[in-house]
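> Sequence and computational prediction follow.
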Amino acid sequence: MTAHSRDTPQFYLTAPSPCPYLKGQFERKVFTHLVGEDAATLNDLLTHGGFRRSQTIAYRPACESCRACVSIRVRVGEFAWTKAFRRNRAVNADLVREAIGATPTSEQYSLFRAYLDARHAEGGMVDMTVLDYATMVEDSHVRTELVEYRRRGPDTAINRRGDGPLLAVALVDRLSDGLSLVYSFYDPEESERGLGTHVILDHVERARELGLPYLYLGYWVDGSPKMDYKRRFRPQEYLAPTGWTLREGE
């Protein structure tokens, strides 16, 4: 029997299960645990290799007959601010971003619950309790934080904080070369704002402010309408067998 160091990641393969993105397909994932002192370094390395993080697990698709899931990242320094994107930024100019660390709150969970019920009532997260939500945020050994969005208030110019109800939240990992959007949710009753788009655009700007070249958006799934929005954020690279490659025509 071969002895493995406790610092050496071990990889596992899940059993096939119905794909949540493509009807009639089955997914499998390869995964490993992100724990210990080297978790942040490992998360960085694996993200560069097309993995995504969920709590203390890093995973990537390992489907037997499908290659539709493609890792993508946005080139921040060359980002194309289209008319639609500039319009979105103008509509949401009254919002203020605040990074609060990995600190879950009951207010966040109420927004999370409303978002799931309105947008993903059939999804795998719909049964998450407040404790499940807290675990999703806190159960991490990597550099991660929550970013909240609220309207500007009378004291925003002084304390740089928003005021009023919470409108959107993003869970974000900090990598050596970029930011990785792990999950985001927003007020479903504010649909005219395009808050999902705003969170991405704001993190393009945030990565630029931090001097980081990339924003990682996870997987684009060819043939899945719910994931097609990610192609709008350009220029972007996709992870090919030969490495990260600029998407043609962008």
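Sure, I can see it. Numbering: from 1, shown residues only.
> contacts, neighbours, all on C-alpha from now
Noted.
> Tell me which residues touch residue 64, please.
Contact analysis of residue 64 by CA atoms under 8 Å, 6 or more residues apart in numbering lists 27-28.
> part of a strand, is it?
No - going by DSSP: H, G, I helix; E, B strand; the rest coil, the assignment for residue 64 is coil, not a strand.
> before we go on, here's another structure to hold up against the first:
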Amino acid sequence: MTEHLPARLGLSQQFDCSYLPDRQEQLLVILDPSCYCPDKFEQLLALGFRRSGDQIYRPHCPICNACNSVRVLAQQFTPSKSQKRKLNKAKKVFTVSYSEYERAEYYPLYCKYITQRHQDGSMFPPDQSQYESFLFCQWLPVTFIELRDDDKLVAVAVTDCMHNAISAIYTFFDPDYEHYSIGSIMIMEQIQFAKQQAKQFVYLGYQIDECNKMKYKTQFLPAQKHIGDEWLAI
């Protein structure tokens, strides 16, 4: 399974799109159990798939193709002048650490983030079972990249790890620190983590040009966008 989709696939029902309010969303879901391992998931990432919890999916909408997977070429990434300023500002305040296990302090931070930043989204109000089923995975190694102000947890980037790539699943942070551009900082920390681990790609999920909230993903260069069956330079 290097160029073709697995034989066992499912198609979800249509539902309201979370990003484009005038659209309907539908998902192509992997049903083949043999695909649920790091090596085959990495091949599926290269075909535009992603995971949510334990499930692997890809948008397969009937009249829309606005979602395009984006990946950063980690080893060639160089921060822009603006990104360097953000990094230098953050280095004066924060420290970065890594964990292979969830910590009890994550969920309260997640709740604060969702409650203050995403009251209009599908994850509000925050719920423990939804949090666990969305972020964690039983068949794939997950690294939690932590940002701290002294001992205070400020941000967590949930990051999947494969042989040649990492995938940015979700970042949540303390809204009190929003002026530090925490979202951008955590993506650059994921890129730095990929460099340290000699990974080629950092998958950032789906870019939706028509959604202002998603445009930030093309600011980390060099990068590629998955259009049709090809990865094209951004």
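Received it, and whenever you're ready, just let me know what you need. Remember, predicted model here, so these are calculated numbers, not experimental data.
> Quick check: longest strand in structure 1 by residues?
Criterion DSSP state E: the longest strand present in structure 1 is strand 162-174.
> what's the spacing between the equivalent of residue 169 of structure 2 over in structure 1 and residue 246 of structure 1?
Residue pairing (TM-score structural alignment): residue 169 of structure 2 is matched to residue 182 of structure 1. For residue 182 of structure 1, the distance to residue 246 of structure 1 equals 22 Å [CA to CA, to the nearest Å].
> How about residue 178 of structure 1?
Here the distance between residue 178 of structure 1 and residue 246 of structure 1 works out to 16 Å (CA to CA).
> Check residue 80 of structure 1 too.
Counting by CA to CA, the gap from residue 80 of structure 1 to residue 246 of structure 1 is 14 Å.
> who has more neighbours, those two?
Neighbour totals were compared for residue 80 of structure 1 and residue 246, and residue 246 leads with 18 against 15 (other CA atoms under 10 Å).
> Surely the more buried one is in contact with residue 235?
Yes - Residue 246 of structure 1 lies in contact with residue 235 (CA atoms under 8 Å); the separation is 7.4 Å.
> Neighbours of the alignment partner in structure 2 of residue 241 of structure 1, how many?
The equivalent of residue 241 of structure 1 in structure 2 is residue 228 (alignment by TM-score structural alignment). By other CA under 10 Å, 11 other residues sit near residue 228 of structure 2.
> what do we get in structure 1 for residue 59 of structure 2?
So, by TM-score structural alignment, residue 59 of structure 2 is matched to residue 61.
> cool, and residue 116 of structure 2?
Using TM-score structural alignment, the partner of residue 116 of structure 2 in structure 1 is residue 118.
> give me the number of residues near its match?
Per other CA under 10 Å, the neighbour tally for residue 118 of structure 1 reads 12.
> State whether it is indeed within a strand.
No - secondary structure of residue 118 of structure 1 (three-state DSSP): helix, not part of a strand.
> hang on, it packs against residue 188?
Yes - the criterion here is CA under 8 Å, and residue 118 of structure 1 meets it with residue 188 at 6.5 Å.
> Where in structure 1 does the longest helix seen in structure 2 fall?
Longest helix of structure 2, by residue count under DSSP state H: helix 182-196. Aligned by TM-score structural alignment, helix 182-196 of structure 2 corresponds to residues 195-209 of structure 1.
> That stretch vs structure 2, mean deviation?
Comparison of stretch 195-209 of structure 1 with structure 2 after fitting gives an average deviation of 0.8 Å (mean CA distance after the TM-score superposition for structure 1).
> Sort out which residues of that stretch are buried, please.
Using 16 or more other CA atoms under 10 Å as the test for burial, stretch 195-209 of structure 1 gives 195-201, 203-208.
> For residue 125 of structure 2, give me its contacts.
Neighbouring residues of residue 125 of structure 2 by CA under 8 Å, 6+ apart: 114-115, 119.
> ugh, wrong one, residue 98 of structure 2
By CA under 8 Å, 6+ apart, the neighbours of residue 98 of structure 2 are 143-146.
> Where does it fall, secondary structure wise?
Using DSSP states H and E, residue 98 of structure 2 sits within strand 95-99.
> What is the mean deviation of that strand from its aligned residues in structure 1?
Mean deviation for strand 95-99 of structure 2: 1.7 Å (mean CA distance after the TM-score superposition for structure 1).
> orientation of that strand relative to strand 152-161 in degrees?
If you take axes from the mean of the first three to the mean of the last three CA atoms, to 10 degrees, strand 95-99 of structure 2 sits at 50 degrees to strand 152-161.
> what range in structure 1 does strand 95-99 of structure 2 sit on?
Aligning strand 95-99 of structure 2 against structure 1 (TM-score structural alignment) gives residues 96-100.
> tell me how far that stretch is from the chain's mean position?
Here stretch 96-100 of structure 1 is found 16 Å from its chain centre; the criterion is CA atoms, centre = their mean, to the nearest Å.
> Just the buried positions in it, please.
Going by neighbour count (16+ other CA under 10 Å), the buried part of stretch 96-100 of structure 1 is 96-97, 99.
> Let's have those in a markdown table, adding distance to residue 105 of structure 1.
As requested, these are exported to a markdown table (distance: CA to CA, whole Å):
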| residue | distance to residue 105 of structure 1 |
| --- | --- |
| 96 | 18 |
| 97 | 16 |
| 99 | 13 |
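> Count the residues that sit near residue 73 of structure 1.
Residues near residue 73 of structure 1, counting by other CA under 10 Å: 29.
> Then residue 226 of structure 2?
By other CA under 10 Å, the residues close to residue 226 of structure 2 number 20.
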